[in-house]
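[1] this is a predicted model, with the sequence first.
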Amino acid sequence: MFDRLIATLDSIVARDPSPRSRWEVLTYPGLWAVGFHRVSHWLFESGLFFLARLVNHVARMLTAIDIHPGAKIGKHLFIDHGFTVIGETAEIGDNVTLYQCVTLGGTNPTNGIPGKRHPTLCDNVIIGSGAQILGPITLGPRARVGANSVVTKDVPEGATMVGIPARQMLVEADDYAREFMPYGTPCGDRFDPATQKLEILECQIAVLAKQVEALKAERDSAPVAIAPADPVTLPRKGKRA
């Protein structure tokens, strides 16, 4: 158990540039919220629903993070700052990062029968602050969701989603290959939600500019075919009177 705690602390230090030591991470509300959830989830699975809810409410009062006891959470979940809501049927893989004010919310089943109502997040998913992930959808491994985005459809592996409703944006291959991208999107060193749309447009323009340059280079390197000139016909001299 101690080794698992150390591994979790190290995983958070690797994803957050602010802590100077593991001791600081021990004060993070997200760490405590996940710890309380481990207890409440065990009670929930044992059929002790009232006690599970009681632990859940105590955790919410102390951390401002609401994780339903029925949610399934993998290893090394990092909830940065808090104010996050995770629904009952949500499933979270390993090494997932959620920034503040994220909601993994549910939708009402069309058949009226309770079932899978909340999203599934695969391994290494990053959700930006204020994002809303709604319904029984799946976010593939290493998917990223930008700040304040609303996702209501499945997200493929490695995709970056931004906007309302969220749409996939172009990302450079070297950005995709990175092990971890802070704040979910590679739109620049500064990523202020107030300038989010401008940042996204700048990214898209930069990618399109590179594609245009590549097309120009390909055109310039291609051999130019010279069409044969039409023969010149000289006018005949008329007869003198």
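    Perfect, thanks for sending it. Numbers count the residues shown, from 1 in each chain.

[2] please count neighbours and contacts with C-alpha atoms only from this point.
    Will do.

[3] got the buried residues for the helix or strand harbouring Trp42?
    Taking DSSP states H and E as the criterion, Trp42 maps to helix 29-45. The neighbour-count check on helix 29-45 (16 or more other C-alpha atoms under 10 Å) flags 29-34, 36-38, 40-41, 43-44 as buried.

[4] what's it packed up against?
    Secondary structure elements in contact with helix 29-45, counted by 3 or more C-alpha pairs under 8 Å, 6 or more residues apart in numbering; DSSP states H and E, are helix 49-63, strand 66-67, strand 78-79.

[5] those: which one's closest to Glu91?
    When these are compared by C-alpha to C-alpha, strand 66-67 sits nearest Glu91, at 11.3 Å.

[6] what helices or strands is that closest one leaning on?
    Contacts defined by 3+ C-alpha pairs under 8 Å, 6+ apart place strand 66-67 against helix 29-45, helix 49-63, strand 85-86.

[7] let's bring in a second model and compare:
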Amino acid sequence: MIKKKINEYITVINTKSGSLPFYRLDIWLYIVDGVLIDAGSNNILNKIKFPLQQEKIDCAAITHIHEDHTGAAAWIKNNLKIPVYVAVNSIDEAATKTNLPFYRKVVWGNREAFVANPMPSRIETKNFSLDVIAAPGHHKDHVVFYEKSNGWLFSGDVYVSRKQKVALTDENIGDAIKTLNRLVQLDIGKIFCAHTGIHIGGKEKLQSKLDFFLNIQNQVNTLKKEGLALKEIDKRLFPKKNLWTICSGGEWSSLNLVRTI
């Protein structure tokens, strides 16, 4: 686990989630002038309790309800005694403990129920203003936090990498394309990603991912016009199955990407 201040106002906590020694995923948390962005997964809770208790945190702001972003939310709410903001449509889901498939329990762990607070349209700190922007795609109620004066985008799972070859069952890549189209209109200098850390040249990174999706979309549409079924298109574009597809029994798959793009 690494904790460091990257400037006067932002502290980063980076650790790995998962109990499989050969497959562990990075989780990045950001404390921005008293605002904790996301709450990690339940199975990193014991690693992050003390670092969080050392910081002055006024509230937590959650990009989306998935268990790798809300896993410590119940502990944060009950022990730090601060508001935990989620999208209004996710408040009821937050109030129920998750019952995850086995592989997700192993990688992230079940999230405990917590009492969430409705997300405001803007989060004001002593020094900054974080605009809350709807960013559906990876999740229908996903939001991002944009600090305009510095060009910072706290992006959750909107940008993890330039190329994305699998999608969750409830993910919608068509919506992700619309979100990226909106975000590239902003002056974004740095992306603060929940899984791959800090990326400079944020606007260019988002454009690159958008271009990747648009290329796949064009190929899918062309093959549809040729009469190919979705499964045939999937095999044509993504002949090799991803490890996530095998481990998840298809909950993560390239077919989900093809189906929704």
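    Looks like it came in fine. Everything numeric here is computed off the predicted structure, so don't read it as measured data.

[8] fetch the TM-score of the aligned pair.
    TM-score of the superposed chains, computed with TM-score structural alignment, normalised by the length of the first structure, equals 0.30; 117 aligned residues with a C-alpha RMSD of 5.9 Å.

[9] how close does Trp252 of the second structure get to Ala176 of the second structure?
    Noted for Trp252 of the second structure: a distance of 16 Å to Ala176 of the second structure, by C-alpha to C-alpha, to the nearest Å.

[10] just Ala61 of the second structure next, same as before
    For Ala61 of the second structure, the distance to Ala176 of the second structure equals 21 Å [C-alpha to C-alpha].

[11] quick one, which of these two is more surrounded?
    Ala61 (29 against 24; other C-alpha atoms under 10 Å).

[12] pretty sure the more buried one sits against Val84.
    Yes: using C-alpha atoms under 8 Å, Ala61 of the second structure makes contact with Val84 at a distance of 5.9 Å.

[13] picking that back up, I'd like the helices and strands packed on strand 66-67 of the first structure laid out as JSON lines, including distance to Ile126 of the first structure.
    Output for these, formatted as JSON lines (distance: least, C-alpha to C-alpha, whole Å):
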{"stretch": "helix 29-45", "distance to Ile126 of the first structure": "15"}
{"stretch": "helix 49-63", "distance to Ile126 of the first structure": "21"}
{"stretch": "strand 85-86", "distance to Ile126 of the first structure": "15"}
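
[14] quick one: closest of these to Glu199 of the first structure.
    From those, taking C-alpha to C-alpha, the stretch that ends up closest is strand 85-86, at 27.4 Å.

[15] could you say what helices and strands the closest one packs with?
    Judged by 3+ C-alpha pairs under 8 Å, 6+ apart, the packing partners of strand 85-86 of the first structure are strand 66-67, strand 103-105.

[16] could you redo the last one with a cut-off of 6 Å?
    When contacts are defined as 3 or more C-alpha pairs under 6 Å, 6 or more residues apart in numbering; DSSP states H and E, strand 85-86 of the first structure packs onto strand 66-67.

[17] check which element follows the strand it packs on along the chain.
    The helix or strand immediately downstream of strand 66-67 of the first structure is strand 72-73, counting by DSSP H and E.

[18] run through who's touching that next one.
    Residues outside strand 72-73 of the first structure that contact it (C-alpha atoms under 6 Å, 6 or more residues apart in numbering): 91-92.

[19] which residues in the stretch 101-250 of the second structure form strands?
    Assigned by DSSP state E, counting those that start in this stretch, the stretch 101-250 of the second structure shows strands spanning 117-118, 122-124, 129-134, 143-147, 152-156, 167-168, 190-193, 197-200.

[20] distance to Ile91 of the second structure and mean neighbour count for the ones you listed - can I get that in TSV?
    Below are the strands of the stretch 101-250 of the second structure laid out as TSV (distance: least, C-alpha to C-alpha, whole Å; neighbours: other C-alpha atoms under 10 Å):
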stretch	distance to Ile91 of the second structure	mean neighbour count
strand 117-118	7	18
strand 122-124	18	15
strand 129-134	16	18
strand 143-147	14	23
strand 152-156	18	24
strand 167-168	21	22
strand 190-193	23	23
strand 197-200	27	16
